[in-house]
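In: need a structure here:
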Amino acid sequence: MAEVDKACCSLPAVTTHDYKPNGTYTKLAGLDVYQTGPPNSTRALIAVYDVFGSTPQTLQGADLLSHSLDALVLVPDFFKGKPLPLSLYPPDTDEKKKIAGEFMQGTANIDASLKTLGKMVVEAKGAYGDVKGWGCYGLCWGGKLAVLNSGAGTEFKAAGTAHPGRLVKEDAEKLTIPFICLFSKEDGTPELMQEYGQALEKNDENVVEKYGSMHHGWMGARANLGDKENLKEFERGYTQLAGFFSKHL
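Out: Predicted coordinates for the structure are as follows:
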């Protein structure tokens, strides 16, 4: 497992309540895109949120990475202002399961979203000509888009995920760029998480770590930053992402 570069990767203080994002909005590939950091930076990240959309926790994570890396970070709104409501989690009734299933097949369809992400990358490269190194990270659902965009022919130099969703070992085996994976304690069966991690660890440039006390979603919409342990691991996770991308972009 590759060591991350900790130089120049300290985060500013995390705001635990009522976070006000630092960025602005632009338009790319027909999507509203949250933009944070210098548009003339030489490195940039595309952040793909989880199914609950552009929450304050997710946007704060983008701001933290932008500040730490002095990088441009773009957060596209794939769901066009209509994410899956947090109230549907956990999907513990037939009605909740039905709504979530329809959302995943429609609004959050992976194949359609991959095409949209591809269009956005092309437009972003044209709009931000100073960027020399593009990267991507995704949370849960977004992690699936990140890993599927990190194989042969990718536009990215490095990519990663935190609390990944829809794990398939073959996705990890097809990677062609450095990749970081931060597991929670519950991103799939223990056997599947182990297989996925072992596939990643075959490349020394990849980073795999399990945050064993954390729930699925601790770095995204389900982050409870009022909880001391979640806050600590939220900070550690984004510091680890920053170190990885500092090294590879």
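In: alpha carbons only for contacts and neighbour counts from here, please
Out: Noted.
In: SS state for Y25?
Out: Here Y25 is recorded as strand under DSSP: H, G, I helix; E, B strand; the rest coil.
In: here is a second sequence; please produce its structure as well for comparison:
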Amino acid sequence: MTLIEVCCNTSPTNAEWVNKGVDKVLPTKVNGEDRLTYRTGPKESKRGIIGIYDIFGFHPTAYQFFDRLALANEGFKVSVPHMFKVVSPVEQLLGNRPALMEWVSKHGDYKNSHLDALIRAAVEDLRADGCTSFSIIGQCWGTWIAVQAASEEDSLFLAAGGPHPSMTTIETVKDVRCPLILLASKDEDDMLPVVESVKHKNFAVESFHKRFENMHHGWCGCRGDWKDPEQFKAGLEAIKLFADYFTKVAEVSEHQ
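Out: Predicted coordinates for the structure are as follows:
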């Protein structure tokens, strides 16, 4: 699998945001090591979300996205693990697709980089803090990781998806065990067939898709410039769509 072309040659924006959450060490070691996660959201919420950033790692717009998502509706506890153990050098690799893919494959492989165990540790941390339901959302490459986590036989996730998804195809979602919410930009392939491909699974909540034709790849993450009114408006719309969807799947689960 490879990232879409625009993902490999577009720089992040210079954005600003004052983080609302804090980093914490996960109680469960991953492959024998302590790992960090960024935690944000109201302490009283019982609805958990695992967030996964894009290949640039943490960035002000990504923090803003997850902080705002955590406060949407009645609030969610959001946990965004530090997926990469080293600082992402992706910005220096832009334009060199083979080198970029080599780095991502080495440091961002779901199994070999122990991201599966990291996500499980983040879920257990949320559960220990009182969460009783869980969804997972990833940006760009992160959507692909989220789908893999939601395809595990023991997955607890009620929904999975993300904005401007990369490497998300009919093939990669074929084993997913929960409904999907995919919000594409003008730069991704048509995601509607991907969403339609899982509808035969008859999940309690139907999968959802929307295409933001006026937005570019990464507008909710590192390539987002939310000082731009149009991007900010689209970012808030995306957050509301995700929050409403994650609320819906949690409510349906609570009443089953």
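In: what segments of the stretch 101-250 of structure 2 are strands?
Out: Counting by DSSP state E, counting those that start in this stretch, the stretch 101-250 of structure 2 has these strands, from start to end: 133-138, 157-163, 180-185, 208-212.
In: now the angle from the last one to strand 180-185?
Out: Inter-element angle recorded for strand 208-212 of structure 2 and strand 180-185: 10 degrees (by axes from the mean of the first three to the mean of the last three Cα atoms, to 10 degrees).
In: next one: strand 208-212 of structure 2 to chain centre, how far?
Out: 15 Å (Cα atoms, centre = their mean, to the nearest Å).
In: what about that strand, how far off from structure 1?
Out: When structure 1 is overlaid, strand 208-212 of structure 2 sits 0.8 Å from its aligned residues on average, using mean Cα distance after the TM-score superposition for structure 1.
In: do the longest one as well
Out: Here the mean offset of strand 157-163 of structure 2 against structure 1 after fitting is 1.5 Å, by mean Cα distance after the TM-score superposition for structure 1.
In: likewise the third one?
Out: Mean deviation of strand 180-185 of structure 2 relative to structure 1 after superposition (mean Cα distance after the TM-score superposition for structure 1): 1.0 Å.
In: show residues contacting that strand.
Out: Here strand 180-185 of structure 2 makes contact (Cα atoms under 8 Å, 6 or more residues apart in numbering) with 159-165, 190-191, 195, 207-217, 238, 242, 245.
In: try it again at 7 Å.
Out: 159-165, 191, 195, 207-213, 215-217 (Cα atoms under 7 Å, 6 or more residues apart in numbering).
In: returning to that earlier point: right, so of the strands of the stretch 101-250 of structure 2, which gets closest to W144 of structure 2?
Out: Nearest to W144 of structure 2 among these is strand 133-138; the distance by Cα to Cα comes to 7.4 Å.
In: residue ranges of the helices in structure 2, please?
Out: Using DSSP state H, the helices of structure 2 run over residues 60-71, 90-93, 97-107, 115-128, 141-149, 192-196, 229-254.
In: of these, which stretch is the most buried?
Out: helix 141-149 (a mean of 26; mean count of other Cα atoms under 10 Å).
In: if we can go back for a sec, same list (the strands of the stretch 101-250 of structure 2) but as CSV, adding distance to V30 of structure 2.
Out: Formatted as CSV, the strands of the stretch 101-250 of structure 2 follow (distance: least, Cα to Cα, whole Å):
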stretch, distance to V30 of structure 2
strand 133-138, 19
strand 157-163, 20
strand 180-185, 27
strand 208-212, 33
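In: trace T42 of structure 1 over to structure 2, please.
Out: Mapped onto structure 2 by TM-score structural alignment, T42 of structure 1 lines up with K46.
In: can you pull the contacts of its match?
Out: Shown in contact with K46 of structure 2 (Cα under 7 Å, 6+ apart): G130, C131, T132, S133.
In: can you do 8 Å?
Out: Contact analysis of K46 of structure 2 by Cα under 8 Å, 6+ apart lists F76, K77, G130, C131, T132, S133.
In: what separation is there between the equivalent of S135 of structure 2 over in structure 1 and T16 of structure 1?
Out: Counting by TM-score structural alignment, S135 of structure 2 lines up with G135 in structure 1. Separation of G135 of structure 1 from T16 of structure 1 (Cα to Cα, to the nearest Å): 27 Å.
In: ok, now V73 of structure 1?
Out: In terms of Cα to Cα, V73 of structure 1 sits 21 Å off from T16 of structure 1.
In: who has more neighbours, these two?
Out: V73 (32 against 16; other Cα atoms under 10 Å).
In: distance of that one from A112 of structure 1?
Out: Separation of V73 of structure 1 from A112 of structure 1 (Cα to Cα) stands at 22 Å.
In: now do E229 of structure 1
Out: Taken as Cα to Cα, the span from E229 of structure 1 to A112 of structure 1 is 36 Å.
In: who's in contact with the nearest residue to K169 of structure 1 once chain neighbours are set aside?
Out: In this structure, K169 of structure 1 finds its nearest non-sequential neighbour in Y196, 4.7 Å apart by Cα to Cα, 6 or more residues apart in numbering. Going by Cα under 8 Å, 6+ apart, Y196 of structure 1 touches L167, V168, K169, A172.
In: now, of the contacts of strand 180-185 of structure 2, which are buried?
Out: For those, a burial check counting by 16 or more other Cα atoms under 10 Å picks out 159-165, 191, 195, 207-212, 215-217.
In: still on that earlier bit, turn the contacts of Y196 of structure 1 into a markdown table, including distance to W141 of structure 1.
Out: What follows is the contacts of Y196 of structure 1, written out as a markdown table (distance: Cα to Cα, whole Å):
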| residue | distance to W141 of structure 1 |
| --- | --- |
| L167 | 10 |
| V168 | 13 |
| K169 | 16 |
| A172 | 15 |
